[in-house]
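# all I have is the shape, not the residue letters:
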């Protein structure tokens, strides 16, 4: 009971119920799954959060599709191909020539790989996903240095917002985004049974039923 109450305090009653269903379905042998996401919008600042001396400890650059440093991400080659085929970009953060963090961005539209959904973005928005910091650097300045470098590039290209989906069950990630100025902009729940997928959400189309593989909702994001 204490664990349940702690879960409710951390996630809220509604998301806690969905988390328990998610765990229940994951433990079954049936082809049933439930995913719940919080959508957040984060402004692109016009100034760095770290001082110049701390930023100088790191370097950041885009990792191209054939970059050998991609091997250090341990991301499956098929997934890499899928991301780059969408036009996604991977920003890598280095310290003493060692890749210690990365962040993926895509413009225009993002095809979700965990559920069937397509997120359509306004010209001054980008979708960010798969932000990773090496465990040895999670208590340092790597996270801030990575975002400072990415935001500098985005600001130069007149991008005002980054948008992302976060698991509604990942309270730590939600808190870290909030500290960076991210604000909620919706929630989505996907329930799948075999090829059938039901989406319920707080953004248009609000509800979508896909009866076959490859059939999912399109969710629009404006800059307002």
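Received the coordinates, thanks. Since we're looking at a predicted model, the values are computed, not measured. Numbering: from 1, shown residues only.

# from now on I want contacts and neighbour counts done on CA atoms only, so please keep to that.
OK.

# quick one: contacts for the closest residue to residue 15 other than its chain neighbours?
Leaving out its chain neighbours, the residue that sits closest to residue 15 by C-alpha to C-alpha, 6 or more residues apart in numbering is residue 168, at 6.7 Å. Residue 168 makes contacts with 11, 15, 36-38, as judged by C-alpha atoms under 8 Å, 6 or more residues apart in numbering.

# same check, this time on residue 3
Applying C-alpha under 8 Å, 6+ apart, no residues qualify as near residue 3.

# from residue 60, how far off is the residue nearest to residue 15?
30 Å (C-alpha to C-alpha, to the nearest Å).

# kindly report the same for residue 164.
Residue 164 is 21 Å from residue 60, where distance means C-alpha to C-alpha.

# residue 85 - how many residues pack around it?
Other residues within reach of residue 85 by the criterion other C-alpha atoms under 10 Å amount to 10.

# next: residue 223.
By the criterion of other C-alpha under 10 Å, residue 223 has 13 neighbours.

# so which strand or helix has it?
Under DSSP states H and E, no helix or strand contains residue 223.

# so it sits against residue 158, correct?
No: with contacts counted by C-alpha atoms under 8 Å, residue 223 stays clear of residue 158, the gap being 11.9 Å.

# shared neighbours of these two, anything?
residue 124.

# for stretch 76-96, which outside residues touch it?
Identification of contacts with stretch 76-96 by C-alpha under 8 Å, 6+ apart yields 57-65, 99-107, 110-111, 142, 145-146, 150.

# residues of that stretch that come out buried?
Across stretch 76-96, burial judged by 16 or more other C-alpha atoms under 10 Å covers 83, 88-94.

# out of those residues, which is nearest to residue 193?
Nearest to residue 193 among those, counting by C-alpha to C-alpha, is residue 83 at 25.5 Å.

# this is the other structure I want to compare:
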């Protein structure tokens, strides 16, 4: 299939139409985000029986993290650490090639204005920004990052990790689904300047940024209920 035919096929799909709608709204100053809320079980054992040689994973604290490692603003990294987030970084020959973040409790988003609350408390952590460098995406970096994070989660009594995935990021959803993740909800946000309307678990919420903060509970047992 030619590139033009692939592009036409994508734009005619539901995902493609949503992408075009989001771009059109952005032109008039409206930002729209639609997230899948997912829950992923913490497996009882490592996924890899033999870690790959030459690849090391370390938990990196704020004093050691270097802003040039990944395409993330320093202000955002500082914001994450202030919330108690833990960052695991994968190194190949001493070069950082991937990262994975976990918060063992509620997480205030940096892309939209809200706080996600993984529930039940103490059983569910929050994961975000799982990143692997382009030239390492066909290696076992992704799995080794998760093995390392899962070992920490098991040690601290967590049985699940929850997260949000942009509906345009199909690659991320497939990766999580391959590890047993399932959708437990959805959240939609509209932003215009300092005004935000959100809809998700808990209903509709309007706020002016900086004055109130909607909270969205991500309940891993919601589907069963």
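Sure, I can see it. It should be emphasised that the depicted structure is a prediction, and the values quoted were computed from it without experimental measurement.

# got a TM-score for the pair?
Laid over one another, the chains give 0.87 as their TM-score (TM-score structural alignment, normalised by the length of structure 1), with 215 aligned residues with a C-alpha RMSD of 2.1 Å.

# closest to residue 115 of structure 1 among the buried residues of stretch 76-96 of structure 1?
Closest to residue 115 of structure 1, out of all of those and judged by C-alpha to C-alpha, is residue 83, at 14.8 Å.

# which of the three states applies to the closest one?
What DSSP: H, G, I helix; E, B strand; the rest coil gives for residue 83 of structure 1 is helix.

# aligned to it, what sits in structure 2?
Using TM-score structural alignment, the partner of residue 83 of structure 1 in structure 2 is residue 80.

# what does residue 46 of structure 1 give?
For residue 46 of structure 1, the residue aligned by TM-score structural alignment is residue 44.

# number of residues surrounding that match?
Neighbour tally, residue 44 of structure 2, other C-alpha under 10 Å: 10.

# any idea how far it lies from residue 68 of structure 2?
With C-alpha to C-alpha as the criterion, residue 44 of structure 2 and residue 68 of structure 2 are 35 Å apart.

# after superposition, how close is the helix or strand in which residue 174 of structure 2 is found to structure 1?
Per DSSP H and E: residue 174 of structure 2 is located in helix 170-178. In the superposition against structure 1, helix 170-178 of structure 2 averages 1.0 Å from its aligned positions (mean C-alpha distance after the TM-score superposition for structure 1).

# the very next helix or strand once past that helix: which residues count as buried?
Downstream of helix 170-178 of structure 2, the first helix or strand assigned by DSSP H and E is strand 182-192. In terms of neighbour count (16+ other C-alpha under 10 Å), strand 182-192 of structure 2 has its buried residues at 182-191.

# so how much does strand 182-192 of structure 2 differ from structure 1 once superposed?
Superposing on structure 1 and averaging over aligned pairs (mean C-alpha distance after the TM-score superposition for structure 1), strand 182-192 of structure 2 comes out at 0.9 Å.

# which is the next helix or strand following that strand?
Per DSSP H and E, the first helix or strand lying C-terminal to strand 182-192 of structure 2 is strand 195-200.

# show me what that next one is packed against.
Applying 3 or more C-alpha pairs under 8 Å, 6 or more residues apart in numbering; DSSP states H and E, one finds that strand 195-200 of structure 2 makes contact with strand 182-192, strand 203-208.

# among those, which is nearest residue 119 of structure 2?
Closest of those to residue 119 of structure 2 is strand 182-192, at 11.3 Å (criterion: C-alpha to C-alpha).

# check contacts around the most centrally placed residue in structure 1.
Taking C-alpha atoms, centre = their mean, the centroid of structure 1 lies closest to residue 129, which sits 3.2 Å from it. Applying C-alpha under 8 Å, 6+ apart, we find residue 129 of structure 1 in contact with 103-105, 164-165.

# is residue 209 of structure 2 in contact with residue 194, as I believe?
Yes: applying C-alpha under 8 Å, one finds residue 209 of structure 2 in contact with residue 194, separated by 5.3 Å.

# coming back round to it: possible to save the helices and strands packed on strand 195-200 of structure 2 as TSV with distance to residue 75 of structure 2?
Shown next, in TSV, are these (distance: least, C-alpha to C-alpha, whole Å):
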stretch	distance to residue 75 of structure 2
strand 182-192	21
strand 203-208	21
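
# helices of structure 2, residue ranges please.
3-12, 14-27, 74-82, 141-155, 170-178 (DSSP state H).

# what's the most buried one of the ones you listed?
Each of the helices of structure 2 was scored by mean neighbour count; the highest is helix 141-155, a mean of 19, by mean count of other C-alpha atoms under 10 Å.
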